[in-house]
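J.: sequence and predicted structure below; questions after.
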Amino acid sequence: MSLLFFGKDPDTDGDECPTVWVDDQNADLVLQGWKADSRTEAECLTVGRIPETEAVIRIPARLVPLIREACDAAERTELR
């Protein structure tokens, strides 16, 4: 597996910030984000449980352009 780096949140300290990658073998998006607060998790739980192997994270809206770019790359990878 190799992760293709797309970028970090430009408005954070550059060390501990939301980040976007694409796995070049299976085209999965890999996202690092802020852990959701309990209120957000509670609202998410209204539609189903959160398994131990999953997490609710927040990605700032300013990363949308990087996520779009990563989605485009993931689609290109998946088509190969």
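T.: Looks like it came in fine.
J.: CA atoms for contacts and neighbours, from now on please.
T.: Fine.
J.: how much space separates A42 from I50?
T.: 10 Å (CA to CA, to the nearest Å).
J.: okay, pairing it with this:
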Amino acid sequence: MALRFFGKDPQTDGDECPTVWVDEDTADMLFQGWKADAATEAECLTVGHIPDTEAVIRIPARMVPLVRKACDAAERAEQSAKLR
């Protein structure tokens, strides 16, 4: 697995903070974020079950530029994989 790091939340202490990566082998995006509180999770459950293998996380809006870069890289990696 080759993870490409895109960045951490610029307004945190640099440790234990939301982070964005792209798996260069699969083009999947990976997020580390704050666990959703019970009220947020309950709201999410109104549209469907959350399996034990999944989680609702919160990424701050100030990280949108990092997420956009990661989305672009994931899209390029996926297109590249299709050409192989």
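T.: Happy to help now that I have it. Just so we're clear, the structure is a prediction, and the values are computed from it rather than from any experiment.
J.: helices of the second structure, start to end?
T.: Secondary structure of the second structure by DSSP state H: the helices cover 38-44, 64-83.
J.: buried ones in the last one, by neighbour count?
T.: Put plainly, it is helix 64-83 of the second structure. For helix 64-83 of the second structure, the neighbour count (16 or more other CA atoms under 10 Å) marks L66, V67, K69, A70, C71, A73, A74, A77, E78 as buried.
J.: now distance to E24 of the second structure too, for those, in JSON lines please.
T.: Shown next, in JSON lines, are those (distance: CA to CA, whole Å):
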{"residue": "L66", "distance to E24 of the second structure": "16"}
{"residue": "V67", "distance to E24 of the second structure": "15"}
{"residue": "K69", "distance to E24 of the second structure": "14"}
{"residue": "A70", "distance to E24 of the second structure": "11"}
{"residue": "C71", "distance to E24 of the second structure": "12"}
{"residue": "A73", "distance to E24 of the second structure": "9"}
{"residue": "A74", "distance to E24 of the second structure": "8"}
{"residue": "A77", "distance to E24 of the second structure": "7"}
{"residue": "E78", "distance to E24 of the second structure": "9"}
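J.: closest to I57 of the second structure among these?
T.: Nearest to I57 of the second structure among those is V67, at 14.0 Å by CA to CA.
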